[in-house]
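J.: test case, fold it:
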Amino acid sequence: MPRLIVVSNRVSAPVDPAAGSAGGLAMALSAALKAYDGLWLGWSGDTVETFTGEPKFEDRAGVQVALVDLEAQDVEEYYNGYANKTLWPLFHHRVDLTAYERSYGEGYERVNRRFAEVLAPLVQPDDLIWVHDYHLIPIAWHLRRLGVTNRIGFFLHTPWPVRQLLVTLPHHRRLVESMFAYDLVGFHTEEWLDLFRDYVVSEARGELDGEGGLECFGRRVQTGVFPIGIDVDGFLAARDSPLGVRTYDRMAASSAFRSMMVGVDRLDYSKGLEERMVGYEQFLQDHPEKHGDVFLVQVTPISRDEVDAYQDIRARLDALAGRINGEFADMDWQPIRYLNRTYRRDQLAGIYRAARLGLVTPLRDGMNLVAKEYVAAQNPDDPGVLILSRFAGAAEQMGEALLVNPFSREELSDAIHKALTMPREERIRKWKALMQVVRDTDVSVWRDAYVAALRAAPVAANGDEAGSRSARPDAA
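T.: Purely as a prediction, here's the structure:
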């Protein structure tokens, strides 16, 4: 079996797997790498005065990692800038928040080139290289220039934007062209893949080959849909651990004679947190008889606090939660418990299990693994109900959830009421169907399907023509 090298912006493999945070890439990749003699390379999260390119190697719970320190300017331009102020809002259809700064693009290219220069000497002839997410789209192009001929795959964990919005990005064609240095490009859903194909065919005049491949820019790349899942067995073990059970007992006692709803989301404008609170407020207005009988636990760890848009949404959510509590709370009841902190994976499993409703209502999301974790945490004999945004990638698989339009406060209010009044037999039927999806899309299935497709990708897909590798300009 060839060695697997994973490359992502941050190396976040936890030392204690049970302590991992909700959903996300870290737990999925940790589980994936344990099945291979692999290496995970990425930014350490630390800065240095001068970039050295010398990685630091560690063992984290059986996962070998290589950590790279960046300069402060790198972090500002590549991470806070191009990744989080340009690509992230654009890929989530928030052009109003997208910042187009030339220095951001230059920093993005510089860091991708530096990552490639660190990685190239570590690559062995039979290694498979698996690059993750929007931070590192051009890295394969730089690796090819350095003479790396191994199979290289890319997986996008966010949505892909519609063509009409992507063309607002300066040098959008150059970014997409760099993706043709990969052998395989994967997405969570058919919708995201179709949008990528639409750009290549309609904007770049590429062609479909009928076998999942795309030809453009004088090269060919294989494409595919690989819906990510959770480490089901690992998550169930965390749920049933002493801390998981203890957390469930605490939450069950706290919600005695009341129905608890839960939302777990990183602080981000794409997660629909304001719309969720407003929809819950509408429910409280529509159903005064439910006052005192239901409450929302919203767990929202702070993230990217250096970015102005995230500071703004934090202030708005603080004010909104305070307004709803001020309007509806009673001396022995508070409708929203708004928590800006991170909980361990086993604690979250206990919280999910105690919740009658799981609210997963992003405005746009690549997949969303919290939806799958909530389902996996439930009691089979008395499961809760998942309310899921139709704009999350998970909605393509989880049709037995109550699918909602998160932009409609009335629709969300109606869904909450329906979930709270749903008969037990219907809840069990829906949960069984959803749990089957969770098991069928376990992270090991995702991992094995992607790696098998990368190994099988046509050799011609990696763009062996030297001229084509050097044609793309170096600036973003």
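
J.: okay, CA-based contacts and neighbour counts for the rest of this
T.: Will do.

J.: in the stretch 351-476 of the chain, which spans are helices?
T.: With helices called from DSSP state H, counting those that start in this stretch, the stretch 351-476 of the chain shows them at 370-377, 409-420, 424-440, 443-456, 466-469.

J.: repeat that for the stretch 1-150 of the chain.
T.: Counting by DSSP H, counting those that start in this stretch, the stretch 1-150 of the chain has these helices, from start to end: 24-34, 72-74, 88-91, 102-119, 139-145.

J.: please identify which of these is closest to Gly350.
T.: helix 24-34 (17.5 Å; C-alpha to C-alpha).

J.: picking up where we left off before, most packed of the helices of the stretch 351-476 of the chain?
T.: Comparing these on average neighbours per residue, with mean count of other C-alpha atoms under 10 Å, the densest one is helix 370-377 at a mean of 26.

J.: chain center to that one: distance?
T.: In this view, helix 370-377 has its centroid 15 Å away from the chain centroid, taken as C-alpha atoms, centre = their mean, to the nearest Å.

J.: what angle separates that helix from helix 24-34?
T.: Between helix 370-377 and helix 24-34, the angle comes out at 70 degrees (axes from the mean of the first three to the mean of the last three C-alpha atoms, to 10 degrees).

J.: packing partners of helix 370-377?
T.: Contacting helix 370-377 under the criterion 3 or more C-alpha pairs under 8 Å, 6 or more residues apart in numbering; DSSP states H and E are the following elements: helix 232-239, helix 345-354, strand 357-360, strand 385-389, helix 424-440.

J.: here is the second sequence; please produce its structure so I can put it next to the first one:
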Amino acid sequence: MPDGAEPMSDGRLIVVSNRLPKGDVPSGGLVFAVHEMLSQTGGLWIGAADPTKTAEDGLTQIGKGVYDRATFALSEDEHRHYYLGYSNSMLWPLFHHRADLLSFDQDDFDGYARVNARVARAIAEVAAPGDTIWIQDYHFLMVAKYLRELGVRNRIGLFLHIPCPNVSDLMALPQGADLPGWLAAHDLVGLQTQRDVSAVSDLLRLDRAIERLPNGGWIRKGHRFAVLSFPIGIDAQGFADTAASAPELPLRMPRDAPLILGVDRLDYSKGLVQRFDGFDTYLARRDAGGPRPTFLQIAPGSREDVAAYQEIRDQLERRAGAINGAHADLDWTPLRYVRRNIDRAILAGLYRRADVALVTPLADGMNLVAKEFVAAQDDEDPGVLILSHFAGAAEQLRAALLVNPFDTSALAEAIDRAIHMPLAERLERHAALRPMVFDQDITWWRDNFLRHLRGHAGFDRAMARFSAP
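T.: Below is the predicted model:
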């Protein structure tokens, strides 16, 4: 616990997320972050079971240990409507500013509401007085509303891991007028960036029942709540240790050839097509006698039942073939595209070996890849982070090479600059990035959020400091 941290309350921490590990914990992302957090605090982790023909109320325990794990039931029909439909064909594109990709169906929203109500009933059955409920992400925006209707008065927090829509985005959501009320049912809404706090503040003003308080907080029908920024971190020291002791990498390329690395879930928000185009532009401009870098893009598939994801996969496969066809030589393949998960220890070693990391999303709540890359570096010979302005991490990691991912020419210039950057500049940039990753780690994030959620002294001052004006 950081210096000056106040003790946690005696109640249990109940975390709710759509996914939870049913076996081994996957590397990276929300699931690994929650696992790291609960491994330190203990508590109960609730997530969705694999879909079945029917779904009933209640929880099924699937694991006990440092923390307990339990699942709520999900029918195949609900998985189609709640998860594939409303969550990932409506809320995900909306929150990532892609209203052109929205696919609305009333049955999808009905399924989303039905699952949120069932999750609320399950939590209400197991939550004891003093327990703290922490809801993770956009799959459960209505759970707090239903919990309040059930009479639950526990502290309830929501953390959104993704970007927040602006007012004009929200106009495309049929339930847009209800979203401020859903958020107001929590005691604390946590967001990744100050930019997101500003966006949510604008959304809340759409509800005439919501008022801004002098201390920077909010009130709706007598219920006070706060909207604050808590940029999520990683277990920086743990990841650094993993990277330093990583096994030998199975890379077939000259040791002195620059390695450019991208690690992303396959998603249209990650800017992968634009990234490939930027690398293509770099290759077209590079000095024929200069370094011959390899760009390794790791992008495991996800949500492949959603049409937009099938399209981005096909685009990337075509672009990868075209780029290699235009620029490859008998002894050089410029672009390697891997569409499967890589073991976390191998991945940590790749971060440490990489000379350049391309983290260039078009919209992203935080992007922990950027922080993992910084943590994995050799402090005496660090690589260069190229980071999109549109990643939440850009608010903290200002010493990275910041780029506009839509500008392929500028991206190509950043790649060339990173490959040729002298050691002195790399050391200076890394020294500025490192404290933001190691000091504001996963424990810092957890303790900050829970201390504010549980209403310790200084809560009003924190609201005044961190809330948008």
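
J.: circling back to that earlier point, include distance to Ser8 of the first structure when you put the helices and strands packed on helix 370-377 of the first structure into JSON lines, please.
T.: Putting those into JSON lines (distance: least, C-alpha to C-alpha, whole Å) gives the following:
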{"stretch": "helix 232-239", "distance to Ser8 of the first structure": "22"}
{"stretch": "helix 345-354", "distance to Ser8 of the first structure": "21"}
{"stretch": "strand 357-360", "distance to Ser8 of the first structure": "25"}
{"stretch": "strand 385-389", "distance to Ser8 of the first structure": "27"}
{"stretch": "helix 424-440", "distance to Ser8 of the first structure": "25"}
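
J.: right, and those - which one's nearest Lys372 of the first structure?
T.: Going through these one by one, with C-alpha to C-alpha as the measure, helix 424-440 comes closest at 5.9 Å.

J.: distance from that closest one to the middle of the chain?
T.: The mean C-alpha position of helix 424-440 of the first structure is separated from the chain mean by 23 Å, C-alpha atoms, centre = their mean.

J.: again, but for stretch 59-67 of the first structure
T.: Put simply, stretch 59-67 of the first structure sits 21 Å off its chain's centre (C-alpha atoms, centre = their mean).

J.: and the end-to-end length of that stretch?
T.: For stretch 59-67 of the first structure, the separation between the terminal residues is 11 Å (C-alpha to C-alpha, to the nearest Å).

J.: so Arg255 of the second structure, which of the three states?
T.: Applying DSSP: H, G, I helix; E, B strand; the rest coil to Arg255 of the second structure yields a three-state assignment of coil.

J.: distance of the residue of the first structure most remote from its centre from Gly366 of the first structure?
T.: Centroid-distance maximum for the first structure: Met331 at 38.8 Å, with C-alpha atoms, centre = their mean. As for Met331 of the first structure, its distance to Gly366 of the first structure is 41 Å (criterion: C-alpha to C-alpha).

J.: kindly report the same for Trp130 of the first structure.
T.: Using C-alpha to C-alpha, Trp130 of the first structure is found at 18 Å from Gly366 of the first structure.

J.: equivalent analysis for Ile230 of the first structure, please.
T.: Separation of Ile230 of the first structure from Gly366 of the first structure (C-alpha to C-alpha): 14 Å.

J.: tell me which of those two has more neighbours.
T.: Higher neighbour count among Ile230 of the first structure and Gly366: Ile230, with 28 against 23, using other C-alpha atoms under 10 Å.

J.: map that one onto the second structure.
T.: Taking TM-score structural alignment as the criterion, the aligned counterpart of Ile230 of the first structure in the second structure is Ile234.

J.: the aligned residue in the second structure for Leu320 of the first structure and Tyr112 of the second structure, how far apart?
T.: When the structures are aligned by TM-score structural alignment, the residue of the second structure matched to Leu320 of the first structure is Arg319. Relative to Tyr112 of the second structure, Arg319 of the second structure is positioned 36 Å away (C-alpha to C-alpha).
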